[in-house]
Each structure stands twice: as C-alpha cells, then as structure tokens.
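> turn this into a model:
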Amino acid sequence: MVSDPFDITRIERPDPALLRYYILCSLASGPLFPLVLIPLLCRYYTLRYRFDDRGISLSWGVLFRSETYLTYKRIQDIHLNRNIIQRWLGLATLTVQTASGAATPEMKIEGVLEAEPLRDYLYSQMRGTRHENDVSESTLPPASISSVPAGEEDVLQLLMGIRDSIDVLTRRIATMEERQ
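Now for the predicted structure:
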C-alpha cells in the first residue's frame, strides 16, 4: 500500500486531538477549569491555517480577531515542540521565528499530526526563497543592479541583510540613549 504524499493544502484546521489536549490542560487547572477552557475552546473553533506559494496565514479569535501572515523568506527558524501529553495524542506545535527580535515566536502552528513533513516543507520553502536567483529591483539599490556579477546575488543579499540589521541596532541604541 502506497502512502499519500504530504499535501500542505490539506492543513486548514487543527486536528480534533487538539480539542482533547485543550480539555486535558483545562482539567489540570482544577477549579479554574471553566475559566481556562472557554478561551481555549474559542481558539480551537476559530483557528485556521492557510499555506500558499508565498507564505503562511494563521487566524483565530471571536471578539478579538488575530491574523498573522508570514512569507517564507522572513522565516529564520522553526522549532518542533511536543510535551508528554501531545506525544500521547500524536500532536505537535511548530513555532516559527523571524528576525523581528521578539522573545516570543512570531507564529505557533498547533494541533498538527504531520509535524515532521510540515517542518521539512517549511524549511524547503524557507531555503528555496533565500536561494532563488531572482533578485528584484526593490531589494537592490538602483545603481547596484547592473554592477552585480552573475551568481553573486546571494552574497549581496546577505550583506544587505547585515546592513539592515546594523541599522536596526543603531536605531535601538539611539532610542535607549534618548530614554536615559
């Protein structure tokens, strides 16, 4: 019997095992069970994923709707997390990090049964968008487009990323000095 190849477009909602996980986590809170369960139920029933050729979209919420969209080229790192209950239920949480400098992950993809194939897919997309040879005019200064030798676009993009990081750090230091 041949298994179906991994299809990223099938992942639109979390697996029903995530609901069981949320209920177990709520039960562990003891008498606060209803207060913990209600927001988790709202999150479970409104949680939606969309993977397209440019990035990932994640949305949830009833009263306060949250939507996050990440392009593959912004992804810096992907972590696969499973606690003992998640392993028992076959679940995993993928945390996607960007270079935003935040201490928390930019996106958490919860309730995924096919975590390893999804992680591998995201890594391939992340690397694929970084190593494409289609350097657009919007990423390069106009004067340097014609001066880049063929095959060195990746080096130029790396250097420009370093320059941008230094600019961000310089602005942060200036802001911290102004506060003092």
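> going forward, measure contacts between C-alpha atoms and count neighbours the same way
Noted.
> which one's the longest helix in the chain?
helix 153-179 (DSSP state H).
> list the buried ones in it?
By 16 or more other Cα atoms under 10 Å, the buried positions in helix 153-179 come out as 153, 156-157.
> between these, which is closest to Glu116?
The closest of the buried residues of helix 153-179 to Glu116 turns out to be Gln157 (Cα to Cα; 29.2 Å).
> that closest one and Val96, how far apart?
Distance, Gln157 to Val96, by Cα to Cα, to the nearest Å: 22 Å.
> Arg163 now?
For Arg163 relative to Val96 (Cα to Cα), the value is 24 Å.
> checking Glu67 next. Helix, strand or coil?
Counting by DSSP: H, G, I helix; E, B strand; the rest coil, the backbone at Glu67 sits in strand.
> can you pull out the strands in the protein?
Using DSSP state E, the strands of the chain run over 48-51, 55-60, 66-71, 75-81, 93-98, 107-109.
> and the first one, what does it pack onto?
I take that to be strand 48-51. Using 3 or more Cα pairs under 8 Å, 6 or more residues apart in numbering; DSSP states H and E, the elements in contact with strand 48-51 are strand 55-60.
> other residues contacting the strand it packs on?
For strand 55-60, the surrounding residues in contact (Cα atoms under 8 Å, 6 or more residues apart in numbering) are 43, 46-51, 65-72, 107, 109.
> can you tell me which of those are buried?
43, 47-51, 69-72, 107, 109.
> can you tell me which two in those are farthest apart?
Arg43 and Tyr72 (24.3 Å).
> tally of neighbours for Tyr22?
Applying other Cα atoms under 10 Å, we find 19 residues neighbouring Tyr22.
> who's in contact with Ile109?
Here Ile109 is in contact with 58, 93-96 (Cα under 8 Å, 6+ apart).
> would you do the same for the sequence below? I want to compare the two.
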Amino acid sequence: MQEKTIITISRQFGSGGKEIAEILAEKMGVRCYDRQILYLAAEKMGDTEVDIESILESAYRTPDSSIGSMGTYGFEAVPYYNKMFREQAKAILKIAEKGSAVFLGRCADAVLRGHPDCFSFFIYADEEFRRERAGTHYGSQSLKELEKENKTRERYYNYYTGQKWGDPQNYDLMINTSRFSPDAAAELILDYIEKRQEA
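Model prediction:
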C-alpha cells in the first residue's frame, strides 16, 4: 500500500461499517475519524462546552426551506447559517492533507472527491442481518429505528452534497456485510486498494 492512502466509509446504520472502519485504521496504523470531526468543528466554532448530543443534533441539521449542496462550488457554497458542516469539511480536508486516515461518515467521500489518494466505500446489509444486529449491538432497537437514522443520514448527505446517498457511482466499491465478516470486509477493501494502486 502506498505511503498516503485515505479511506472513506459510508454505511447503512446496523451494517457494521463502524467496526470495519476501526479495523481498517488498526491494520493501516492510522486514526479513524468519526465523531472527532464534530469536536474539531465545534471547537472552531467556539462551542467547546456543548455536549455530544447537542453537537450531533447541530451536525445533522438541514434547513427545510432552502436548497443547498456543495455542487461544483465546493463546501464554501454551503449557507453560512449551517457553519457546522463547513467546519467539518475543512477539518476533513486538513487531516487528508497531512497523510493517511480513515473517515467514517461526515460526507467525507464527497468532501474528498477527486483527491488522488482517496478511496470510498459504502457498507450495507440485508434487512434480516440489520434487524438481528439492532437487537444485539444497538440496545435492542428495532429495524424501524435503524431505518429512521438512515433517513436522517440520507437527507443530510443529499442536501449537502447534491448527490444521492448510497448511489454506486459515488463509491469505489459497495460491500454487503450480510455475507462478509467485518475482518473479511476490511481485507477486501485493502486488497482492492492495493490492486488499484498497482494498476
């Protein structure tokens, strides 16, 4: 694997995407950035005393009455009143400039689109698999509750990127974890990247 490799993981809630991102980071010897991006953005905005739930609520806010997207203008085109997304994008870009990293969510695939060292993956799973994980990994939540979270992610992603969340054209590879363990999925991703870098 090349010295600088950046991976973005987008995922359905309940598919095991977070585990895969953490495994990838461990195997690569780099950091996995998820909620840390929110803290960095909040710090830039001067909101260091805000609790995580408030930060998350702010991070997923999308105005209902406005049309927004990064489009071809980049993240600076995002309306000023949602500075949280703008600061998250800046943090992602700054980290990516420094070296290898794994990013989980936060529209990192769109923020880093066109970056020569970046590879993006979408993790999803069958309903039955996610229903089972909802009960064992997410405090006995129902599949309906997981789908509600997915809708929030989809709305957020679509609003800020102008693209469709889960569209295969946005990713290098999509992996169904109903058929792969997290370790096997991570190995598949690393193998894919190595083959691409060798090409």
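> could I get the TM-score for this pair?
Put the two chains on top of each other and the TM-score (TM-score structural alignment, normalised by the length of the first structure) is 0.26; 87 aligned residues with a Cα RMSD of 5.9 Å.
> follow-up on the earlier one: JSON lines for the buried ones among the contacts of strand 55-60 of the first structure, including distance to Glu177 of the first structure?
Listed next are these as JSON lines, based on distance: Cα to Cα, whole Å:
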{"residue": "Arg43", "distance to Glu177 of the first structure": "40"}
{"residue": "Leu47", "distance to Glu177 of the first structure": "41"}
{"residue": "Arg48", "distance to Glu177 of the first structure": "42"}
{"residue": "Tyr49", "distance to Glu177 of the first structure": "41"}
{"residue": "Arg50", "distance to Glu177 of the first structure": "42"}
{"residue": "Phe51", "distance to Glu177 of the first structure": "42"}
{"residue": "Tyr69", "distance to Glu177 of the first structure": "33"}
{"residue": "Leu70", "distance to Glu177 of the first structure": "32"}
{"residue": "Thr71", "distance to Glu177 of the first structure": "33"}
{"residue": "Tyr72", "distance to Glu177 of the first structure": "34"}
{"residue": "Met107", "distance to Glu177 of the first structure": "31"}
{"residue": "Ile109", "distance to Glu177 of the first structure": "37"}
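> wait, which of those is closest to Met126 of the first structure?
Looking across these and measuring by Cα to Cα, the closest to Met126 of the first structure is Tyr72, at 4.9 Å.
> including distance to Leu80 of the first structure, could the buried residues of helix 153-179 of the first structure go into TSV?
Shown next, in TSV, are the buried residues of helix 153-179 of the first structure (distance: Cα to Cα, whole Å):
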residue	distance to Leu80 of the first structure
Glu153	31
Leu156	31
Gln157	28
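> doesn't Tyr156 of the second structure belong to a helix?
Yes: residue state for Tyr156 of the second structure (three-state DSSP) corresponds to a helix.
> and it, how many neighbours?
22.
> equivalent analysis for Tyr124 of the second structure, please.
The burial count for Tyr124 of the second structure: 22, using other Cα under 10 Å.
> so Phe122 of the second structure: helix, strand or coil?
State at Phe122 of the second structure, reduced to three classes by three-state DSSP: strand.
> and which of the buried ones among the contacts of strand 55-60 of the first structure is nearest Phe33 of the first structure?
Nearest to Phe33 of the first structure among these, with distances taken as Cα to Cα, is Arg43, at 15.6 Å.
> do you know how far that closest one is from Val155 of the first structure?
Counting by Cα to Cα, the gap from Arg43 of the first structure to Val155 of the first structure is 42 Å.
> for Gly128 of the first structure, same thing?
To Val155 of the first structure, Gly128 of the first structure is 15 Å away according to Cα to Cα.
> swap in Ser124 of the first structure?
As judged by Cα to Cα, Ser124 of the first structure and Val155 of the first structure stand 20 Å apart.
> got it, and Ile23 of the first structure?
Relative to Val155 of the first structure, Ile23 of the first structure is positioned 49 Å away (Cα to Cα).
> and if you look at Leu41 of the first structure?
Taking Cα to Cα, one finds Leu41 of the first structure at 47 Å from Val155 of the first structure.
> wait, a helix at Tyr39 of the second structure?
Yes: judged by three-state DSSP, Tyr39 of the second structure forms part of a helix.
> give me the number of residues near it?
There are 20 residues near Tyr39 of the second structure, going by other Cα under 10 Å.
> state the distance from it to Ile55 of the second structure.
8 Å.
> sounds good, over and out.
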